[in-house]
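K.L.:
sequence unknown, structure follows:
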């Protein structure tokens, strides 16, 4: 009975609303609609939030600067996150640098790491996953286009808890950090220096004074030789004496020929 009353009241209200004369223009009806009221409420909320942010920044500038720095750093990390194409380009660049060197000069660690990555890339087993602020490169067991049962079966796939054991590189702020560390001193073969004494195996960078001295000597080597005046006069006097001695010898030879 109560449900019937509720239904009758709803029908009566609908009939009265439909029979009521339409007043106002279409723009006024649009402004009074539920969508317009919701949009005005949303804009008001955003306006109040922006005003609170500005007021809070003026009251606590240090806290606001820290928050803005964190937001800016997060955006920069997200924007400079490297992708798969960047990793392949960096890998090929490093492989080309090592290819220009003789096998006797290459660093064994750098060469072995690059060769293993190139082999995985040729086999299609390199995977790059994006984690928002950074990217991870890990190795898979099979190529994604392989149609083997082991590659297609989801129950035989590598679980996520073993992903850290397969990670090969980390991309952050536009750089692949493991690859950069492996390529450090890639043109120095440490195996060639194992026969040297211990104090000769480790080298230290030159000091500032040694670098300045080397640069000064290098610049001086390109300057023309400066001959002093005293040395020039001495050389001229020696030449005159030599010429006088030669003339006297010639004169003596001529006299001996005449007498003979």
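P.N.:
Noted; the coordinates are in hand. Note that the structure is a prediction, hence the values are computed from the model and not measured.
K.L.:
When you work out contacts or count neighbours from here on, use the C-alpha atoms and nothing else.
P.N.:
OK.
K.L.:
Report the distance from the helix or strand hosting residue 179 to the chain centre.
P.N.:
Counting by DSSP states H and E, the element that carries residue 179 is helix 177-182. Centroid separation for helix 177-182 versus its chain: 11 Å, with CA atoms, centre = their mean, to the nearest Å.
K.L.:
ok, second structure coming up, stack it against the first:
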């Protein structure tokens, strides 16, 4: 934190020194190049002022700055570890391969039922992926995207937003698809 504050303290001095060294040639005055240079100069001044304000805000309330930094860092970490549809397929294949190695008498029927349902959704083209930045959802729809039945186009027959939780197949968060993990953690224990 102190390194960041020292860097922010040095920035305005460096900008002031640079401002005195840069001069615009007389032959370009009044042209579009001068307007373009003024735009970038004013943008640079705005960012300089923003850094000065940031420095004073950090010095005035370091606890608030720490909380904001922690929140932003947490959001970035969650976004980087957000699982994709490829991760979902990969975890399904990995679990399916492990289940195949266990004899049928030892397999958990709930795990097998879940894996077969997800496989059927993929075969019918009913499963979809949606990312929310820090978390992802795999959900099913009523009809395939290529379906051209009346049911697929009628607004009165489309599912409501309240029925969405019942159509969720899996929830991805922190690099893991949790429903697949929970339902298949004991795939080799017949209950």
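P.N.:
Cool, got the structure. Bear in mind that the values here come from a model prediction, so they are computed numbers and not experimental data.
K.L.:
helices or strands up against the helix holding residue 179 of structure 1?
P.N.:
helix 108-123, strand 167-172 (3 or more CA pairs under 8 Å, 6 or more residues apart in numbering; DSSP states H and E).
K.L.:
Helices along the stretch 151-260 of structure 1, start to end?
P.N.:
Listed in chain order, the helices of the stretch 151-260 of structure 1 (DSSP state H, counting those that start in this stretch) span 163-166, 177-182, 198-201, 208-221, 229-259.
K.L.:
and residue 75 of structure 1, which of those is closest to it?
P.N.:
Judged by CA to CA, the one of these that comes nearest to residue 75 of structure 1 is helix 177-182, at 19.7 Å.
K.L.:
could you point out which element follows the helix or strand in which residue 37 of structure 2 is found?
P.N.:
Under the criterion of DSSP H and E, residue 37 of structure 2 resides in helix 32-60. The helix or strand immediately downstream of helix 32-60 of structure 2 is helix 62-80, counting by DSSP H and E.
K.L.:
tell me the contacts of the spatially most central residue of structure 2?
P.N.:
Residue closest to the mean C-alpha point of structure 2, counted by CA atoms, centre = their mean, is residue 133 at 2.3 Å. Neighbouring residues of residue 133 of structure 2 by CA atoms under 8 Å, 6 or more residues apart in numbering: 79, 82.
K.L.:
Check which helix or strand it maps to.
P.N.:
With DSSP H and E as criterion, residue 133 of structure 2 is part of no helix or strand.
K.L.:
For it, give its distance to residue 77 of structure 2.
P.N.:
For residue 133 of structure 2, the distance to residue 77 of structure 2 (CA to CA, to the nearest Å) stands at 11 Å.
K.L.:
Ok, residue 32 of structure 2 next?
P.N.:
Residue 32 of structure 2 is 43 Å from residue 77 of structure 2, where distance means CA to CA.
K.L.:
and these two? which has more neighbours close in?
P.N.:
Between residue 32 of structure 2 and residue 77, counted using other CA atoms under 10 Å, the more crowded position is residue 77 (13 against 10).
K.L.:
so residue 137 of structure 1, which of the three states?
P.N.:
Classification of residue 137 of structure 1 using DSSP: H, G, I helix; E, B strand; the rest coil returns strand.
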